[in-house]
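Fold the stuff below for me.
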Amino acid sequence: MKKRLNLTIVVIFLALGIHVVKAQRIIGPPSLTSGAQACGTLSNSFDFVAELSPGAALPASNQFILELSDPTGSFANGGEELLRVPGPNEASGGTSNITFMGVTVPQNAGSDDYRLRVTATEGNVTNTISEPIPFHFFDDDNLLIRLNSGDDIIFCNVASFAKEVAVEVTNGDDVLDANDFNWEWLKDGVIIPGENSPTLLITEEGTYQARVPVGLCNNVFRFNKSNRVDASLVSVGDISIVTDAPDFSFCPDELKELRASEIDFSYDYQWLKDDEPLEGEIGPTIILPDNDFGGEYTLQITLSEDCTLLTQSVIVTNEGSSITLPLPEGLILLPTQVLNLVIETDAPIGSVFRFIVDTNIQSQGVTTSQTLTFPAPFIGDYRIEIEADDPCNSFLVTETKVRAATRINIVIAPEEVVDCEQDPITIALAEMAGITADNESVPLTTEQFDFFDFEWFKDGVSTGETSLSLDVSRADSGGSFELRAIFRPEPGGTLDAVSNNLPIDFLSSDIVLDITPPVLEAGESVVLTAPLNVNFTYEWYVIQNGEEVLIEGETTNTLTVTEEGEYFARISTSLCTTDTLTASVGGPQALSELIPNVITPGGNAANNDWVLPNSFRETDVEVTIYSSNGKVDFQKNGGYNGDWPTNSASQANELIYYYIISRSNTVVKKGTITVMR
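Predicted coordinates:
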């Protein structure tokens, strides 16, 4: 009886043990539903699944949590929650799937050794840790990594080389700091140990690339790597200039093609003639023009910024002839004048020439000189033909139209681009032309200037100057200038001429705007005034966020202002443009900050000294005053207390001074001081 009782107890305990085992459910290791790595960006996510073993129901409120280990795969300090789901919690006689959909990769993730597990918030559940799963985050949207600006590295004809390359990172229009990223470098696809800065010194040939290391995700992300740059050390042989012609001697009407003996369109080319670059000739071949093609040609070949070659030069010979000094396109025949038409040619002496007026041959023969002169005593169409006695049998022609003038036009202008501070300004005869009956303008020759007497006038009054140029100094206060020409053979006739009127006004770079009233009251306005001159044009600007903004429609010498700000006028004369000093427009609170720009020394008890607002007495203020020639006239550190001009070097004996006020080594005010006695 006792044995049977013991057996019953054992069976009960075994049954209870079996029940306990069945009651505990096991969660298998989580895995990706697709792929083997979780390579995350801001725009993607991943799905994971884990198996739940059969067993009794779990509490309905139970949730399953997908957890991520630390980068080494350890859960010693717990796991990072990635996502939680509310089931399955029902009883099951078979395995169930716990599915986690739309899991995003943490932005600090960067290891191939992460592991996953699933935990339950309630119930008798054990979990299983996964094998390592790479988790990497890299935000590659709009990211561009460039190496060495995309250029290959080529050194030529040297024994060794060293070249530093750097990573450039941009995101759209923004330039990012490459030092904010981790880097690894590859040579021929193999990681270079120990190189992890954004620069690399290359001393060996090979193909180089930089990338942000993302472990097993390196082949998944598109933009974590730079372009590849090839580094090579080449021994370039003699590249020469060749042609398909028998030699480098050509006739003008022949095809004249030169080319490099070795052609590579990845190189940059530049052709030179007589050591001067030929504009637009940047290919490995060049076709020479029909005329003026003789000379010394070389070809510059740039393989990289570190490798530039220059070929041996070749001499191209023009076996033909040309007219080296042709007739001008048109000529004016003045009354009483006989023109001489002069041309120069390189055609061999003994070549046949013909001199034709309209359609009539005036003379013909063979040349005895390479300078030919023919008379042109009347108007008409003139033509000179030369049958050159050269290997190309060149036929040369030059033509001109000789016309009479109904009047003379004169233009005067400055001899050079004028700066507003320039003194003196030289003006001169810029153009003198005859106007024909059909209103065609034909320049006179300099020899024809001798038929005229010239005289300069200022504001309608003769200056007595009769040369072709005139110096106008600031001391003359400018004025309106013109040049008059009298045709000496027939004074008072239609060929007398008066030039354009050229106003000359001198401007300084320190024009101060008048502000009336000096303070902008609420609801009121102030008027800014620039010097008035009918010859000036005006534009007004306001400074906003450090930028000059044009105030549309304001073109007079005054501007009415209703808002506080910094304003200036841009003044243009017929010769130059300058900006006034900036005027600060402020409200009543700015009254105490106004800087005086005039003093009147001389014992009148008012404005004898240059007095600044109290805020400029502080110890961090420095005041420097310069004379008109740029010398320091006064300087005070540690606060200004009305010390100038009492303590100045010049005792204010000049008309204009310049000041700069700094606070803590930063310029806060600058302008001019006018001394009125």
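
Please count neighbours and contacts with C-alpha atoms only from this point.
Will do.

is it true that Arg484 touches Val498?
Yes: here Arg484 reaches Val498: they are 4.5 Å apart, a contact under C-alpha atoms under 8 Å.

check contacts around Cys307.
With contact taken as C-alpha atoms under 8 Å, 6 or more residues apart in numbering, Cys307 is in contact with Ile154, Phe155, Cys156.

The second one: which element?
Here Phe155 is covered by strand 153-156, with elements defined by DSSP states H and E.

List the buried residues of the helix or strand just after that strand.
Following strand 153-156 in sequence order, the next helix or strand is strand 163-171 (DSSP H and E). Judged by neighbour count (16 or more other C-alpha atoms under 10 Å), strand 163-171 contains these buried residues: Val165, Ala166, Val167, Glu168, Val169.

Same question for stretch 47-56.
So for stretch 47-56, counting by 16+ other C-alpha under 10 Å, buried means Phe48, Val49, Ala50, Glu51, Leu52, Ser53, Pro54, Gly55, Ala56.

what does stretch 118-134 give?
With burial defined by 16+ other C-alpha under 10 Å, the residues of stretch 118-134 counted as buried are Val118, Thr119, Ala120, Gly123, Val125, Asn127, Thr128, Ile129, Ser130, Pro132, Ile133, Pro134.

Quick one: end-to-end length of it, please.
End-to-end span of stretch 118-134 (C-alpha to C-alpha, to the nearest Å): 17 Å.

same thing with stretch 295-311?
Separation of the first and last residues of stretch 295-311 by C-alpha to C-alpha is 15 Å.

what's the closest of the buried residues of stretch 47-56 to Gln362?
Distance to Gln362 across these (C-alpha to C-alpha) is lowest for Phe48, with 104.3 Å.

how about this one, so we can line them up?
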Amino acid sequence: IYAVLSDSSELDVTADISSSFSYQWQKDGSAISGETAQNISLTDSNENGEYNIEGSLEGLSTTSNTLSVQLGSNETLAITSTSTVYCNSSDTIILSTSTNLTDENFAWEKDGTSINTTDSTLTVSEPGLYRLVVSKGECSLKSNEISISPLDADLIQLDVDGDIVFPEGSSKTVNASGGSSYRWLDANNIEIGTTSSYTFSEEGSYLLIANIDNCEVSRPLTVSYLDLFNIPNVITPNGDGANDQWVIPNSYSNKSDVNVIIYNARGAEILNATNYQNNWPESSTTFSKQNMVYYYVIKNATETLKQGTITVIK
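Just a heads-up that it's a prediction; the model follows:
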């Protein structure tokens, strides 16, 4: 507010007379009830709009410029997911929010790009960074971000490489990592452990099922006893209880998939057995000579595992 002096110069007298004015704040062209001070305080996004103020003094009335006010919302927007890892190409994950999206202008975004503006929940089957954005006037209310990724089965790690081998009568503890839960099963699918580690004391086939989020990862395990001796090439079946029978390592005996064959010196087959019980020669077996040589072959369905000679000393 300027006063014009006698010499036609102007003097700013706003500070001197502003308190003498009567004021009325307006929003979107309408007077706001009770707002008659020089200042107005706005705290909620519901108050967004076009504001101006009208000032009156002794019959003089003037209106200010119009100011557009857009306050950000103090609401919070959160989304959740049924999982953060999809297990296979046909798997789906659902994103949702507890916020009521009815009559809201919103968009689901993937990696910053809008992909859905109509559904209150979002079904996804692709990796990416997802969030929900709700428009509030000129401002946007953005949710937390959820990263969706495909299953990486290699995250499940064991602290052993290959088969688990230890001497018969001892044990071996195997530790797993990378999962949220674990189940150890024996060959009969009986659960034998539910922690990240298991101590094996018997040979056989086992299965580890580990969970990553909602996905399952299976790791088959083979446990066998360490052979502490070689296949003998001499036996002395004299009934003294020592070295009377041809005893071979556990890797080959008592195995349904291992075939043990023994031939005499003329090439005639005298033993052909799977699940060999370390029981040759039996007590009823007779030998015509003092030192007789036999030949053995140990094989499975695809290859010969061992072969050699057995000398029987009487």
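
returning to that earlier point: would you format the buried residues of stretch 118-134 of structure 1 as a markdown table with distance to Phe248 of structure 1 included?
Listed next are the buried residues of stretch 118-134 of structure 1 as a markdown table, based on distance: C-alpha to C-alpha, whole Å:
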| residue | distance to Phe248 of structure 1 |
| --- | --- |
| Val118 | 85 |
| Thr119 | 88 |
| Ala120 | 91 |
| Gly123 | 98 |
| Val125 | 94 |
| Asn127 | 88 |
| Thr128 | 86 |
| Ile129 | 82 |
| Ser130 | 79 |
| Pro132 | 73 |
| Ile133 | 71 |
| Pro134 | 68 |
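
Leu147 of structure 1 pairs with which position in structure 2?
Leu147 of structure 1 maps onto Thr80 in structure 2 when the alignment is built from TM-score structural alignment.

meant to ask about Glu205 of structure 1, not that
Correspondence of Glu205 of structure 1 to structure 2, assessed by TM-score structural alignment: Pro127.

cool, and Phe374 of structure 1?
When structure 2 is aligned by TM-score structural alignment, Phe374 of structure 1 is left unaligned.

what about the match of Glu205 of structure 1, how many neighbours?
Neighbour count of Pro127 of structure 2, defined by other C-alpha atoms under 10 Å: 15.

any chance you could map the strands in the stretch 351-500 of structure 1?
Counting by DSSP state E, counting those that start in this stretch, the stretch 351-500 of structure 1 has strands at residues 352-357, 360-366, 371-376, 380-387, 395-403, 407-414, 425-435, 441-443, 452-458, 461-462, 469-472, 479-487, 497-498.

buried ones in the helix or strand harbouring Leu233 of structure 1?
Secondary structure from DSSP H and E places Leu233 of structure 1 in strand 229-234. Using 16+ other C-alpha under 10 Å as the burial criterion, the residues of strand 229-234 of structure 1 that qualify are Val229, Asp230, Ala231, Ser232, Leu233.

and the nearest residue to Ser90 of structure 2 once chain neighbours are set aside, what is it in contact with?
Distances taken as C-alpha to C-alpha, 6 or more residues apart in numbering place Ser125 nearest to Ser90 of structure 2, at 7.5 Å, with adjacent residues excluded. Residues in contact with Ser125 of structure 2 (C-alpha under 8 Å, 6+ apart) are Tyr86, Ser89, Ser90, Asp91, Thr92, Ile93.

What subset of these is buried?
Tyr86, Thr92, Ile93.

got a list of what the second one touches?
Contact analysis of Thr92 of structure 2 by C-alpha under 8 Å, 6+ apart lists Tyr86, Thr123, Val124, Ser125.

rewinding a little: and Ile263 of structure 1, which of the strands of the stretch 351-500 of structure 1 is closest to it?
strand 395-403 (37.0 Å).

Now which residue in structure 1 aligns to Ile146 of structure 2?
Match for Ile146 of structure 2 (TM-score structural alignment): Val229.

so how far is stretch 164-184 of structure 2 off the chain centroid?
Its chain's average C-alpha position is 21 Å from that of stretch 164-184 of structure 2, according to C-alpha atoms, centre = their mean, to the nearest Å.

Oh, that last question was meant for stretch 32-49 of structure 2, not what I typed.
Taking the mean of its C-alpha atoms, stretch 32-49 of structure 2 sits 51 Å from the chain's own mean (C-alpha atoms, centre = their mean).

got it, and stretch 142-154 of structure 2?
When distances are taken as C-alpha atoms, centre = their mean, stretch 142-154 of structure 2 is centred 9 Å away from the chain's centroid.

same deal with stretch 105-121 of structure 2?
Relative to its chain's centre, stretch 105-121 of structure 2 lies at 25 Å (C-alpha atoms, centre = their mean).

Now do the buried residues in it.
Neighbour counts over stretch 105-121 of structure 2 (16+ other C-alpha under 10 Å) mark Phe106, Ala107, Trp108, Glu109, Lys110, Thr117, Ser120, Thr121 as buried.

between the helix or strand where Arg219 of structure 2 lies and strand 146-150, what angle do the directions make?
Per DSSP H and E, Arg219 of structure 2 falls inside strand 215-226. Inter-element angle recorded for strand 215-226 of structure 2 and strand 146-150: 50 degrees (by axes from the mean of the first three to the mean of the last three C-alpha atoms, to 10 degrees).

can you pull the buried residues of strand 215-226 of structure 2?
For strand 215-226 of structure 2, burial by neighbour count (16+ other C-alpha under 10 Å) applies to Cys215, Glu216, Val217, Leu221, Val223, Ser224, Tyr225.

What of stretch 28-41 of structure 2?
For stretch 28-41 of structure 2, by 16+ other C-alpha under 10 Å, it's Ala31, Thr36.

What lies in contact with it?
Here stretch 28-41 of structure 2 makes contact (C-alpha under 8 Å, 6+ apart) with Ser22, Tyr23, Gln24, Trp25, Gln26, Gly49, Glu50, Tyr51.

Having no further points to raise, I will conclude here.
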